[in-house]
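Engineer: what follows is a predicted protein model with its sequence.
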Amino acid sequence: MTITAAGGAAREPEDAQLSFDELGTPLRETTFVVVDLETTGGSAAEDAVTEIGAVKVRGGEVIGEFGTLVDPERGIPPNIVSLTGITQAMVTGAPTMASVLPAFLEFVGQAVLVAHNAAFDIGFLRAAAERHGHTWPRRTTLCTVRLARRVLTREEAPSCRLSALADLFGATTTPTHRALDDARATVDVLHGLLERVGGLGVHTLEELIGYLPEVTPAQRRKRELARDLPHAPGVYLFRGPREEVLYVGTASDLRRRVRQYFTASEGRRRVREMVGIAERVDVVVCSHSLEAEVRELRLLAAHRPRYNRRSTNPHRRWWVVLTEEAFPRLSVVSSPRAGAFGPFSSHGAATEAVEALQDALPVRRCTQRIPARAPKGAPCALADLGRCQAPCAGRQTVEDYAPAVHEVRRLFTGESVDALAVLAEQLERLAVAERFEKASAERDRLIALVRALDRGQRLATLAALAELVAARPDGAGGWDFAVIRHGRLASAGTARRGVRPMPVVDALIASAETVLPDDGPLRGAPADEVSVVLRWLERPGTRLVHCDVPWAEPARAAASWRPWVARAEAGREAHRLPD
């Protein structure tokens, strides 16, 4: 086995593509490992590798080579010996794949793997990894056959065989059906193909991968729409011929992201259709990712662009409330008020939560309006089954019914989790009775209820805060700041490395949006926005700069049931049957 580091350039400096734009991962800064295998046959499942050759390149220069014969631990067919020249005697005593593979993976590191007909070579390597107990790492892979068919015309390259492409690009190494020679020839082919795509405006690894699918003429013509966009985080809006907003999205680098729509990295049919209609791309530059996400949500709500999936009722959420009557019942509504529980993304999920709560607490299920005095209704079947105290028939007074209502409110606010304990006990009884199918369904329903309560209580706690200022490292020695008022982003900014942060914070607070709270559980803030803000705050590394009152959750909130949820989900996965 030989591994060498090479200092000589495989190409002259002018071929290192020094004119590439600094977008994404520039191709001249990308490390490629070009690999070729020789094998005992064509089946990765039944045949084995006899030789590995690999060349590591970056910026047009060879920086290392890997080459070794491999003992396939089986015979080599005569036709393969005739093709490759690798005999049984040559591989006898060579290292086996068990020892070669770890060394090869170490040589590759985090590089992009390249092969001519990559499905063949990568398929053998993946099968060998599985056979010897290694996890094949997920990595970017590039096939020079596929790239050649995308770049070259039939007139230029009637055949995409390695020998034909090596002749076309004037490769310095002739393919010989030996692994290292063929890998060296593939390097020259790769460089030739990269020169071609560079002339088409493909300058980054991301654009190269996106270029491989077929690009429509409409996408190609609209490429100029991204030319003057900034390299900054923010929101982009595709506009149509009547200035209508067609699509809204966010990006950490606006120019790089929008360019991807014109290099075929976007394969969705509706989005390709949108690109064909678009006449202009507007952008809103933002201080950091949180501001971009919040602005996207607000723009989606304002414009309802028809090509965004989330445009239909972007803030539509469902809530569970207690009705305002003498004998309150649980109801699913779309407009929350004080004391509501949620939010839920669908009416069905909210209804499931209501049914779980009705099993845990003695609140009525019927929808009739029951007067406080002298009700004269007829008891329903649930009363006969002992599952309802029949307040409709006067068998239960308002005072007798009140403890159940009080317990619902305590559960919603996080003051009590007794109802969850009742459901867990019911689940345990089903398991003891070996009613496993019913127990499984009830377990999943309880998991969903706990998660919904936990999320809703955390969102409500954040929305209750009149003002909170938080900071996150920007990754370059500076800070990203957010001023949050009642769950809404009121101001955002940055203090780059070397800038004193506190004067920036003071300025952001002074210029922040005034937020007037409502009476609902989220104080009038959209649930999606509060969720985005909370997710940003809960990421590791976030620091609280200022908070008008301590940010805390009730000790008996649903969060105390997270360990139970983790155990229940682990048990569900352990007993899940394979497909």
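Structural biologist: Okay, I see it.
Engineer: okay, CA-based contacts and neighbour counts for the rest of this
Structural biologist: Will do.
Engineer: and the next helix or strand past the helix or strand containing R472?
Structural biologist: Taking DSSP states H and E as the criterion, R472 maps to strand 468-473. Counting by DSSP H and E, the element after strand 468-473 in chain order, helix or strand, is strand 479-485.
Engineer: how about the strands in the stretch 51-200 of the chain?
Structural biologist: Under the criterion DSSP state E, counting those that start in this stretch, the stretch 51-200 of the chain contains strands at 61-69, 112-115, 141-143.
Engineer: next one: the stretch 251-400 of the chain
Structural biologist: Using DSSP E, counting those that start in this stretch, the strands found in the stretch 251-400 of the chain span residues 280-285, 318-322, 330-333, 341-344.
Engineer: second structure follows, compare the two:
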Amino acid sequence: MQLTFDELGTPLRDTTFVIVDLETTGAPPAPDGITEIGAVKVRGGEVLGEFATLVDPGSVIPPQIVALTGITTAMVRAAPRIQEVLPAFLEFAAGSVLVAHNAGFDVGFLRTACQGHGYAWPRPPVVCTLRLARRVLAGQETRGFRLATLARLFGAATMPTHRALDDARATVDVLHALLERVGSVGVHSLEELLDYLPEVTPAQRRKRGLAANLPERPGVYLFRGPGDEVLYVGTARNLRRRVRQYFTGSDTRGRIREMVGLAERVDSVECAHALEAQVRELRLLAAHRPAYNRRSKNPRKAWWVALTDEPFPRLSVVRQPRDGVLGPFTSQARAKVAADTLAGATGLRTCTQRIPATGADATPCVLAELGRCGAPCAGRQTVEQYAPAVRQIADLIVGTDNAALHAANRQVEQLATGQHFEQAARRRDELATLLRGVERAHRLAALAAVPELIGAAPDGAGGWEFAVIRYGRLASAGVARRGVAPMPVVDALVASAETVLPGPGPLRGAGAEETGLLLRWLIQPGVRLVRTEVPWAEPAHGAGGWRPWLERVATASTLEHVG
């Protein structure tokens, strides 16, 4: 299919590439997992600049990583943290094509660092020299595709040393050698290179016109099939550019290729900014359950921990929220761990017998009569004697007291003091699961309790992005560009906002995913509260005070896993 003039693209000789390499702590991508960044900016074969710095990850670098890279904890102690380095690196790489060997690894760490520290990931075009080499080189030319192997094959001026700048310099020479190879098969522009990397089917190329009339604005796109059914839903900062990527083969997943083959048209919903697009995506996924979205086949289910309604209540895991429940938990297993930990800390019974109250001093339980039950109520407790345990649970759920958490921690400390270290570690991790659930429950419930809250985030160009949030749901969204008075925009958004009536349960009827998305947006660095109808506050006796403890547990768990 012949390209139109607007699709001929940027010649490779005029394309600016930033070749980057990272050294990390070795863990999966995390906001503070980078220990060194090295990058080289090139265009037309000429080096335009270099960027290199050590980065303090704020944690101990594992011994095997020290042995591999030579970067020690002492070396990075005086280095800047990643949140200080990111602005400079993003400016250095702005407007360029990112290149890395095994780019998914390096880009994954950079993207996670941006997300974790409140920086917008610019979504640059990415070229992976590992994938390009596998596509270009015949099997008999090389025994492998490691960077060191390719550097030797192409006679690179710098050999890789597992230090970021040296490896980036070696990747520059590998990239140039590979670009010479693809030039012989007619790849002369950036767009042709991005098309060449994956295998692109003729059917995909023929459907590029489906993106032609989409706006270059943020929003949600919907691929529709032959029967007008919604096949796939996604979000984009630039709808036209994102949808066109589906027809260049940049996504190699088989189900996505199959989806593109079935698609007959692409609809779009323009949004004021990325937050609105993400919320609308959630709602459209719930409404259409598109066949090719994994989240439609495996929706994120919310689970809750609730006290049963009986004289001697126990904790059960339920699917439907109601007043007086704890959650949401992202899996049934986590909810079960939280319930068991709470029961063990407070002395609540765990048996599933239905036990009615039949007097002031007796519990008619067959298992108790036979001596086959060790539950607290089996010792012929009265309802009044059992009540303190129930009250501890109820107080923790609403955040008025966290004695149950301290009781659970004392059990961990007693096991550790008694040198039962494996049991102590297991109980510690179970308590951490409970604490994370309690913290999330209180934070989401606090936001869902506010009738109206207006937040504002800087748009990066001197303007503001606004969100009107009512009872944990997005009611309106808009922007005030640089030079536009913001408050009249806010007033207009409030006047036109969706009416939201509170529902039952701790989240007032809102969905846990949507409220969580709004919460994460609100607590980003730089986001401001314009106004709120009532104070937005978390419980004083919730899990907030346990965050340092959770950080220590996360560090300990990581070191145990590495060990």
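Structural biologist: Good, I have the coordinates. Predicted model, so just to flag it, every value in this text is computed and none were measured.
Engineer: TM-score of the superposition?
Structural biologist: For this chain pair, the superposition-based TM-score is 0.71 by TM-score structural alignment, normalised by the length of the second structure; 451 aligned residues with a C-alpha RMSD of 3.9 Å.
Engineer: quick revisit: in CSV, list the strands of the stretch 51-200 of the first structure along with mean neighbour count and distance to R304 of the first structure.
Structural biologist: Shown next, in CSV, are the strands of the stretch 51-200 of the first structure (neighbours: other C-alpha atoms under 10 Å; distance: least, C-alpha to C-alpha, whole Å):
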stretch, mean neighbour count, distance to R304 of the first structure
strand 61-69, 22, 50
strand 112-115, 22, 40
strand 141-143, 20, 38
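Engineer: how about the ones you listed in TSV, adding distance to G414 of the first structure?
Structural biologist: Listed next are the strands of the stretch 51-200 of the first structure as TSV, based on distance: least, C-alpha to C-alpha, whole Å:
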stretch	distance to G414 of the first structure
strand 61-69	60
strand 112-115	50
strand 141-143	50
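Engineer: mind checking these for the one nearest to F341 of the first structure?
Structural biologist: strand 141-143 (47.4 Å; C-alpha to C-alpha).
Engineer: roughly how far out does the closest one sit from the chain middle?
Structural biologist: The chain centroid and the centroid of strand 141-143 of the first structure are separated by 23 Å under C-alpha atoms, centre = their mean, to the nearest Å.
Engineer: who are the packing partners of that strand?
Structural biologist: Here strand 141-143 of the first structure touches strand 112-115, helix 118-131, going by 3 or more C-alpha pairs under 8 Å, 6 or more residues apart in numbering; DSSP states H and E.
Engineer: packed most tightly, which of those would that be?
Structural biologist: Of all those, strand 112-115 has the most neighbours on average by mean count of other C-alpha atoms under 10 Å, namely a mean of 22.
Engineer: off-centre distance for that one?
Structural biologist: How far strand 112-115 of the first structure lies from its chain's middle: 24 Å, per C-alpha atoms, centre = their mean.
Engineer: next: stretch 406-420 of the first structure.
Structural biologist: Relative to the chain's own centre, stretch 406-420 of the first structure is displaced by 34 Å; criterion: C-alpha atoms, centre = their mean.
Engineer: which part of the second structure lines up with that stretch?
Structural biologist: The aligned range for stretch 406-420 of the first structure in the second structure is 391-405, by TM-score structural alignment.
Engineer: over to stretch 543-550 of the first structure?
Structural biologist: Following TM-score structural alignment, the aligned partner range for stretch 543-550 of the first structure in the second structure is 528-535.
Engineer: give the buried residues for the matching stretch.
Structural biologist: T532 (16 or more other C-alpha atoms under 10 Å).
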